[in-house]
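> Mind folding the following:
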Amino acid sequence: MTQASQTQVPVTRRRPTARVKDARRFQVVAWCVALACLLPMAAVAIAAMTGGVDTITHLGQTVLPRYARTTIYLVLLVSLGTFSIGVGAAWLVTMTRFPGVRFFEVALVLPLAFPAYVLAYGYTFLLDHPGVVQTTLREVTGWGPRDYWFPEIRSLGGAALMLVLVLYPYVYLLARAAFLQQSSSAFLAARALGDSSWRAFWRVSLPMARPAVASGVLLTVMETIADYGTVAYFGVQTFATGIYTSWFSLADRAGAAQLALCLLGFALMLAVAERLSRGRARYHHAGKQQAALPPATLSGTKATGAIILCALPVVFGFLVPLVSLTLMGLNSEQNLLSRRYIAFITNSLTLASTAALVTLLAAVSLGFYQRLQPGRVSSTAANISRLGYAVPGGVIAVGLMVPFAAFDNALDAWMQANFGLRTGLLVTGSIWLLVVAYMVRFMAAALGAYEGGQATVHANMDAAARSLGQSPLGMLRRVHLPILTPSLLTALLIVFVDVMKELPATLIMRPFNFDTLAVQAHRLAADERLEGAAVPSLVIMAVGLLPVILVCRQVRRRS
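Prediction:
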């Protein structure tokens, strides 16, 4: 009887499949993007904590209370203004019918084309003491400079007005979408119980739209605390102006970092509040039918009032500054075809297109990684990347300049000690670090546009692509991207225009002798050469009209 010999089968490791390799690549890229977005915030915190208590103590005894008080006042004024105009206009064009309502549905979005600091230049030209309005008033009445009172445009109230006029469309768009989605049952039930239309609006319709309205108002608040051009030109001292002054005028890096940390904490608190507001608010319709509320037809005095209320934001937020800037530009000596302006335009387009492309590629990597491996890890990477939108550009600039300036200085010292070579500022003074700052700042916008389009791609399409042998990368290239082309173009356009408008990060981080249209407009306005500042401002406005036209088309399609 022979015993069968036992043969040992060698164990071989399986090679990772293409699906696993692609998933790992997207995971690595996604987390690199997330860590890049987290770096400036971490760097600001570390620089602020290592800067010593002397600086923050001095700031607390001198400028910090004034910065905090002014920032809070500005936030309150902008919140109240954008809420009143945005919600009121949205209710009128959605729930009523009056002559011109179709026009106002679209026209109320137009002020989005202007950055607030451009509006500030236009209204200063009109309303300042040597401006057109006061000069005409003195010529007609014969008054002297001290014979009358006129509102001061260069003030906290003036800065708030500029921000309200350009930011209320955020609230208007979100509130209008919420009102369009509401069912008529709750509103009609309130009317049946004896409430007037106005009372039913306050007690029923507005609370149901509260999550959308709160998101819009908080978005305007985050834009307000991030603004530098308007408040700096009007001489309003906020945290944003304090950061820039500490960084450049006083050369106080620790003070700038500690002010940036204060502003970062305020911005993140607002972001958390926006998340909580959106996550807790819920309402449900009482039945399966969700018939839209029939709009009320206005006539006579009510129709006239509705037309005036809807026309005022459009006139003062778009038409008046457009006419003012055009008149200023015609009387200026600036030549858009000169070599200098060609360089400004080229620099702006180069930065905006490069940053838009890099940000879009990073957003696609993050969004597709969430699609491949849904769960807490991928969601954490995406949520970290979204934080940049709540962080002002000046904070991001300081957060990137501090660590990379230290790296450049250490590298330069090491190269000189070992090889006798001076490397200078390799990273700090480069365009690519500025592009990273733009990516961090506007990643949330690009990621939101991509995820909105990705939601329309059914999971069955992924399963069908895999059954046909497609790798994840092939599925992205051959299935997702062709379907998501409109969303990708929207994301690209939004980031492109936002970069064209961005001022604080560009002022702090731009390479030497590399100026953009926004920087040129700010420089001329700071020198009180408003007519010259109108020319680059008009170009920025013209570029800003591109996403506004896109939004207007969507508004018209949903009407």
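> okay, CA-based contacts and neighbour counts for the rest of this
Noted.
> Share the number of residues neighbouring the nearest residue to residue 373 once chain neighbours are set aside, please.
Once flanking residues are discounted, residue 373 sits nearest to residue 23: 7.7 Å by Cα to Cα, 6 or more residues apart in numbering. Using other Cα atoms under 10 Å, the number of residues around residue 23 comes to 21.
> and the longest helix for this structure?
Across the chain, the longest stretch assigned as helix under DSSP state H is helix 339-372.
> thinking again about what came up before, contacts only, for the residue nearest to residue 373.
With contacts defined as Cα atoms under 8 Å, 6 or more residues apart in numbering, residue 23 is in contact with 369, 372-373, 472.
> Quick check: it is in a strand.
No - Residue 23: not assigned to a strand; according to DSSP: H, G, I helix; E, B strand; the rest coil it is helix.
> which of the residues in the longest helix of the chain are buried?
341, 343-345, 347-372 (16 or more other Cα atoms under 10 Å).
> Same question for stretch 417-428.
425, 428.
> Now find how far off-centre that stretch is within its chain.
36 Å (Cα atoms, centre = their mean, to the nearest Å).
> Now do that stretch: everything it contacts.
Contacts of stretch 417-428 (Cα under 8 Å, 6+ apart): 401, 404-405, 408-409, 411-413, 415-416, 433, 509.
> quick one: which of those residues sit in helices?
401, 404-405, 408-409, 411-413, 415-416, 433, 509.
> can you pull out the strands in this structure?
For the chain, applying DSSP state E gives strands covering 96-97, 296-297.
> Could you list every helix and strand that the first one packs against?
Yep, that's strand 96-97 we're talking about. On a contact count with 3 or more Cα pairs under 8 Å, 6 or more residues apart in numbering; DSSP states H and E, strand 96-97 meets strand 296-297.
> now the other sequence, so there's something to compare against:
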Amino acid sequence: MSTLAASHRLSATALRRALNGAPLWSVAVVTCIAALVLAPLFSLVRIAAQGEATLWAQVTADILPAALLDTGLLLGGVALLTGIVGIGAAWLVTAHRFPGHRILAALLPLPLAVPTYITAYIYVEIFDAAGPVQMALRSLMGWSSRGDYWFPEIRSVYGCVFVMSAVLYPYVYLAARLMFLTQSASMIEVARTLGASRYTLFRAIAIPLARPALAVGLSLALLESLNDIGASEYLGVRTLTVSIFTTWLNRGSLAGAAQIACVMLAIVLALIVMERRGRRDRRYALSTRRPRVTQPVDLSGRQRWLATLFCALPVVMGFVLPIAFLLREVFRRGLAEQIDEAFVGHLLTTVGLSGAATIATLAFGIVLVTASRLARLRLTKAALAIAGIGYAVPGTVLALGLLTPLVALDTSLGSLWRALTGERIGLVLMGSAGGIVIAYLIRFLPIATGSLSAGLERVSTGIEDAGRILGARPRELVLKIQIPLLRPALASAALLVFVDCIKELSATLLLRPLNTETLATLVYGHASRGAFEDGSLAALVIVLVGLAPVIQLVRSAETGPGKAGSAGSRGGTMPSFRAGAEKSAPQAPKTVSFRAPLSRPRNDMAIFPTRRSSARSAAPP
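Take a look at the predicted model:
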């Protein structure tokens, strides 16, 4: 017995050394969460492998060529247009003064509140052949039919590029503006002294320094374009997402849809690699003690009005026009009468699903981030990175991959319940909203972990070291130190996750039980029947709810360069930047002041900046 006990003690000691003193539960938790994220992806590959060879030949011959062409044109066009609009507008409102530049700087992010599918429905109603724009042109010019004139076709790949770019350019704009605000004035002033023109300053200095953040913003815009199903399907663009949807539901081929989804996953991984290569681990830092940024230059003559027009046009096309159309339809058609028992039920369903997913996501995010903080191991870092994959996986692919795990779990629960009670309970997750909540959890978990990680990294580890010296256990460190300091980040993450759940269409459309409608699926249903105007009220509610996090992002982005960029910032990963590159940093209460006598804070460069940390840059020559 003594030998057995000694062997157990040796095993426990070896395990503690392997875990570097971290609690075993923290390692187990992050591993389980990573397994939850990977489960639908492995299931997807398994379903695809079960397909017959003739099926793959049919997919590659009939579906993939057109889908890859349309997807490539869409991604290339969105990257080009969002880059031009986002970077150009961010540079103009940051580096120049012109009429309305301050107001436009705050209005430019607002199109993020409008989902891409709602914008597509509105643009078809406005710019289609039977819309008010072409009808006005025919009446004004005396044209009798469409054959008498040429007008851009909104139901095309190029129309889809325009619609998506009008909504998604703020991702690039926010990333670029944040970096432009934090760039040191010394480099710009030296370049001006050497005779550099405004264009040279923009091309040779501002863009290279902002490249890491621009890679994040462009990648986010492209991932959102891949995830979209409503706009692409409505505009007649056969993207990979639409092909998965039609192959699965219309053709009844689950294996074929899984094979297309695997191709789509490969494209997503390529985008992630491109984003990482765009950053290449470069650090851009600015002194947090006395930040001095470039002062805006006044534009004169015609340039000032061209700058105003360039910055105002995206706001009008991406936000003002959709909002005006929805308000007009609501009042003209008297859609306020739709607020009946059925509409309230759909609204409560939407709020209930989003609220449950938000609570679950925040709970998992807190556990994942705090456990990774306590266990600084390669395993926990890898698990945290795996958990961040969820946001990059399109909702259609995620829903397809969740089918087998959810059915297997329902079968196990049914067998257990029948063994205990002798009764059948049927489908628990697939027959209820549980599958939707799980899909939301996996997809939006990176938003919570990104926001919480950014907030926790701003907190000196000296606080935790002092707690350990005073005898605090890991659970007490989490409950009494980390979570109280994370309250601002928790509020920001909760708002972002809640609104994203309300707007999510792809996963909701494929996993919802029968006779279950959310506001997003309600709008999709009206548009599918060719009567989108009847869903204007639901669309307006989605847009108004989505304004809250966008306004919060605008406010935090305008807090100043000292707060906007932290020393040593890498520009963030895609999920962490999406969660809020302009997050406020939680600070320890001013009434609590102490020093950790035995350890120096590991992130003291961010908390206690020195002269060596100011205005460093590792930009390429």
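> Farthest pair within the contacts of residue 23 of the first structure?
Greatest spatial distance in the contacts of residue 23 of the first structure: 373 and 472, 11.2 Å, computed using Cα to Cα.
> If you count surrounding residues, which of the two has more?
Taking neighbours as other Cα under 10 Å, residue 373 of the first structure and residue 472 compare with residue 472 leading, 23 against 15.
> After alignment, which residue of the second structure pairs with the more buried one?
Aligning on TM-score structural alignment places residue 472 of the first structure opposite residue 474 in the second structure.
> try residue 504 of the first structure
Under TM-score structural alignment, residue 504 of the first structure pairs with residue 506 in the second structure.
> what number of residues lie near the nearest residue to residue 222 of the second structure once chain neighbours are set aside?
Nearest residue to residue 222 of the second structure, sequence neighbours excluded (Cα to Cα, 6+ apart): residue 75, at 6.0 Å. Residue 75 of the second structure: 19 surrounding residues under other Cα under 10 Å.
> mind checking how far residue 75 of the second structure is from residue 69 of the second structure?
Separation of residue 75 of the second structure from residue 69 of the second structure (Cα to Cα, to the nearest Å) stands at 10 Å.
> now swap in residue 391 of the second structure and tell me
As judged by Cα to Cα, residue 391 of the second structure and residue 69 of the second structure stand 24 Å apart.
> Can you pick out the residue with more neighbours from those two?
When neighbours are counted by other Cα under 10 Å, residue 391 of the second structure and residue 69 differ, and residue 391 comes out ahead with 24 against 13.
> In contact with the aligned partner of that one in the first structure, which residues?
Aligning on TM-score structural alignment places residue 391 of the second structure opposite residue 389 in the first structure. Counting by Cα under 8 Å, 6+ apart, residue 389 of the first structure touches 440-445.
> Also residue 337 of the first structure?
By Cα under 8 Å, 6+ apart, residue 337 of the first structure lies in contact with nothing.
> Quickly check the contacts of stretch 417-428 of the first structure for the two that are furthest apart.
For the contacts of stretch 417-428 of the first structure, the farthest-apart pair by Cα to Cα is 416 and 509; their separation is 25.1 Å.
> okay, these two: which has more neighbours?
residue 509 (22 against 13).
> which residues sit in contact with that one?
Contacts of residue 509 of the first structure by Cα under 8 Å, 6+ apart are 397, 401, 428-429, 433-434.
> Identify the residue of the second structure aligned to residue 300 of the first structure.
In the superposition onto the second structure, residue 300 of the first structure corresponds to residue 301 when matched by TM-score structural alignment.
> Let me have the contacts of stretch 417-428 of the first structure in CSV, adding distance to residue 552 of the first structure as columns.
Shown next, in CSV, are the contacts of stretch 417-428 of the first structure (distance: Cα to Cα, whole Å):
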residue, distance to residue 552 of the first structure
401, 38
404, 41
405, 43
408, 46
409, 49
411, 51
412, 52
413, 55
415, 55
416, 57
433, 34
509, 34
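> Pull the number of nearby residues for the closest residue to the match of residue 391 of the second structure other than its chain neighbours.
Spatial nearest neighbour of residue 389 of the first structure, excluding adjacent residues (Cα to Cα, 6+ apart): residue 441 at 5.1 Å. Residue 441 of the first structure has 29 neighbouring residues, counting by other Cα under 10 Å.
> Need the counterpart of residue 441 of the first structure in the second structure.
In the second structure, the residue matched to residue 441 of the first structure (TM-score structural alignment) is residue 443.
> Who are the contact partners of its match?
Shown in contact with residue 443 of the second structure (Cα under 8 Å, 6+ apart): 390-393, 395, 398.
> What of residue 436 of the first structure?
So residue 436 of the first structure contacts 36, 355 (Cα under 8 Å, 6+ apart).
> need the helices for the stretch 1-150 of the second structure, in chain order.
2-18, 24-49, 53-58, 64-95, 101-107, 116-127, 132-141 (DSSP state H, counting those that start in this stretch).
> now residue 218 of the first structure, nearest residue through space, not along the chain?
Leaving aside its sequence neighbours, residue 218 of the first structure sits nearest to residue 274 (Cα to Cα, 6+ apart; 6.4 Å).
> ok, the one you found to residue 13 of the first structure distance?
Counting by Cα to Cα, the gap from residue 274 of the first structure to residue 13 of the first structure is 49 Å.
> Residue 39 of the first structure contacts residue 399, correct?
Yes - between residue 39 of the first structure and residue 399 there is a contact under Cα atoms under 8 Å: 7.2 Å.
> neighbour-wise, which of these two wins?
residue 399 (26 against 17).
> who's more crowded, residue 274 and residue 13 of the first structure?
Ranked by neighbour count (other Cα under 10 Å), residue 274 of the first structure and residue 13 place residue 274 first, with 19 against 6.
> what's the spacing between the more buried one and residue 417 of the first structure?
Using Cα to Cα, one gets 51 Å for the distance from residue 274 of the first structure to residue 417 of the first structure.
> tally of neighbours for residue 478 of the first structure?
When neighbours are counted by other Cα under 10 Å, residue 478 of the first structure registers 13.
> ok, now which ones touch residue 307 of the second structure?
Residue 307 of the second structure is in contact with 92, 98, counting by Cα under 8 Å, 6+ apart.
> Residue 547 of the second structure pairs with which position in the first structure?
In the first structure, residue 547 of the second structure lines up with residue 545, judged by TM-score structural alignment.
> Residue 503 of the second structure against residue 518, yeah?
No - counting by Cα under 8 Å, residue 503 of the second structure stays clear of residue 518, with 9.4 Å between them.
> for the equivalent of residue 169 of the first structure over in the second structure, what are its contacts?
Aligned by TM-score structural alignment, residue 169 of the first structure pairs with residue 170 of the second structure. Counting by Cα under 8 Å, 6+ apart, residue 170 of the second structure touches 82, 86, 108-112.
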